[in-house]
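Visitor: need a structure here:
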Amino acid sequence: MKIMYLTIELIVGFIFLFIIVKFVGKKIINKISPFTFIAAIVLGELLGNALYDHKIGVFYIVYSMTIWGGLLFSVEYLSQKFLSFRGVVEGKPSALIKNGIVDRETLRKNRMNINQLQSLLRQSETFSIREVAYCYLEANGSISILKKSKYQKTTQEDFNMPSKIVSAPVTLIRDGEVLWDEIFDLGFNESWLKSQLNTQNIIEYKDVFIAEWLQGDGLFVQRFMD
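Guide: Sure, this is the predicted structure:
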């Protein structure tokens, strides 16, 4: 008897889940916003808990999924109709880098630090902040990058260029703190660092928000005042 009830519940749950996803749209699968991501998790939990709770029958599965699906559909409908409501539910992208400058205030508002930004950039195959013209933190937590023109992708075959050794950028100063281990690993010293900063009219380390060294491209520096 339990097997028969479980079979019926599985079939009903499967059909209703299919209908809800079909009506609400593909956004719930793509996790296009934090709301749809959490809504998808709750929807799965509702079905999963109902299936394995022997005190809950088919009616309660249908009822709970109908209510939740109706709420999801209502939110999606209102998001399509009203721009202000869409902004509240889906959120808006935040510009973390503008014109090649890291916006520290926007980082703070999104509860991020420079380490996390660098990590997200590396995951997007961008290993240096100097390459980025604009970087947006999307509502779903991913980032979108527009690189500076000289760093946009081209192929060596297009220009018959010989292959070059690829070097990774190394962060030397972060949040005003000098990473001496990185400097010594590169074979440099404090005198070298000071001379590099002096060429950019920087005297104090504490004035530097981020400094990166890239072989062949020199030192990239952004000050706090920038």
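Visitor: From now on I want contacts and neighbour counts done on CA atoms only, so please keep to that.
Guide: OK.
Visitor: isn't residue 208 right up against residue 172?
Guide: No - at 10.1 Å, residue 208 does not count as touching residue 172 under the criterion of Cα atoms under 8 Å.
Visitor: Helix, strand, or coil at residue 126?
Guide: Assigned with DSSP: H, G, I helix; E, B strand; the rest coil, residue 126 falls in the coil class.
Visitor: ok, it to residue 173 distance?
Guide: 19 Å (Cα to Cα, to the nearest Å).
Visitor: Second chain to compare with the first, below:
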Amino acid sequence: MPEYLQVALRSIFILLSLFAITKLLGKKQLSKLSFFEYITGITVGSIAGTLSMDLNLPLSEGLMSILLWFAFPLLFSFLSLKSIRFRRFAEGKPTVFIKDGNIDEKALKKEKYSVDEMLEQLRKKDVFRVADVEFASLDTNGDLSVLLKKEKQPLVREDVFDISQKSTPPQAVITDGKIDQKALAEVGFPLPWLVRELSKRKLTVESVFLAQLDSEGNLTFDLYDWTNTQ
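Guide: All right, here's what the predicted structure looks like:
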């Protein structure tokens, strides 16, 4: 068989194998990848490219190497879903950079973040004065979350009009790791909203023992590891 045809067949086979393995890892945006997952992706790409072009390398051994490199992120992802403690160990916790308009220099130094880099991230969120920031933290995915002080936040309808809504008793929208869509509908919130709120808190449905929600959007959690968050 001509070499060019062997290279083509090996490349197609490797691409199909990578596609199948990637489907097992699930969908995740590039900006949401952990450092370990990012390095794994680069290494696997390098192995796949070499394996496609070098006909002297056994295809079976190369695929075994790729499978091993994919196995560890898959294992880490599985353990992170099952254990909040492991997830915090593997991915870390957000680091507070600004609180009450004051910069935490030690936190910047710990994350190897310069003041200029932090100011650049603030400008991307249309914030130009540190004194206007109530709270800013570097999330585990590298994003900077910013909360402006109350007087610096955009004016909303509730600030102008005295709007009162009829409150309903809190409903158990998640019980024993399962979503109760009927209870969710009773308080007037759609399923995508609850999913987004869980994502903001770095939680999964399976990690929540009990979640209660009222009609005003107050959401409280009781997790399997007995850690409470709001």
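Visitor: quick one: TM-score?
Guide: Overlay of the two chains. TM-score (TM-score structural alignment, normalised by the length of the first structure): 0.62; 157 aligned residues with a Cα RMSD of 2.3 Å.
Visitor: circling back: which of residue 126 and residue 173 of the first structure has more residues huddled nearby?
Guide: More neighbours surround residue 173 than the other of residue 126 of the first structure and residue 173, with 23 against 17 (other Cα atoms under 10 Å).
Visitor: That one - that's part of a strand, no?
Guide: Yes - counting by three-state DSSP, residue 173 of the first structure falls inside a strand.
Visitor: And residue 128 of the first structure, what's its match in the second structure?
Guide: By TM-score structural alignment, residue 128 of the first structure lines up with residue 129 in the second structure.
Visitor: Its match: neighbour count?
Guide: 11.
Visitor: Next: residue 97 of the first structure.
Guide: Count around residue 97 of the first structure with other Cα under 10 Å applied: 22.
Visitor: residue contacts, it?
Guide: Counting by Cα atoms under 8 Å, 6 or more residues apart in numbering, residue 97 of the first structure touches 103, 132, 133, 134, 135, 136.
Visitor: you'd agree the fourth one is up against residue 146?
Guide: Yes - here residue 134 of the first structure reaches residue 146: they are 5.1 Å apart, a contact under Cα under 8 Å.
Visitor: all helices of the second structure, in order?
Guide: Per DSSP state H, the second structure carries helices over the ranges 3-25, 35-53, 59-82, 84-91, 105-110, 115-124, 157-160, 181-186, 191-200.
Visitor: how much does the second one deviate in direction from helix 84-91?
Guide: Spelled out, it's helix 35-53 of the second structure. 60 degrees (axes from the mean of the first three to the mean of the last three Cα atoms, to 10 degrees).
Visitor: Which residue, other than its chain neighbours, is closest to the residue positioned nearest the centre of the second structure?
Guide: What sits nearest the mean C-alpha location of the second structure, by Cα atoms, centre = their mean, is residue 32, with 5.3 Å. The shortest distance from residue 32 of the second structure to any residue other than its chain neighbours is 5.4 Å, reached at residue 141 (Cα to Cα, 6 or more residues apart in numbering).
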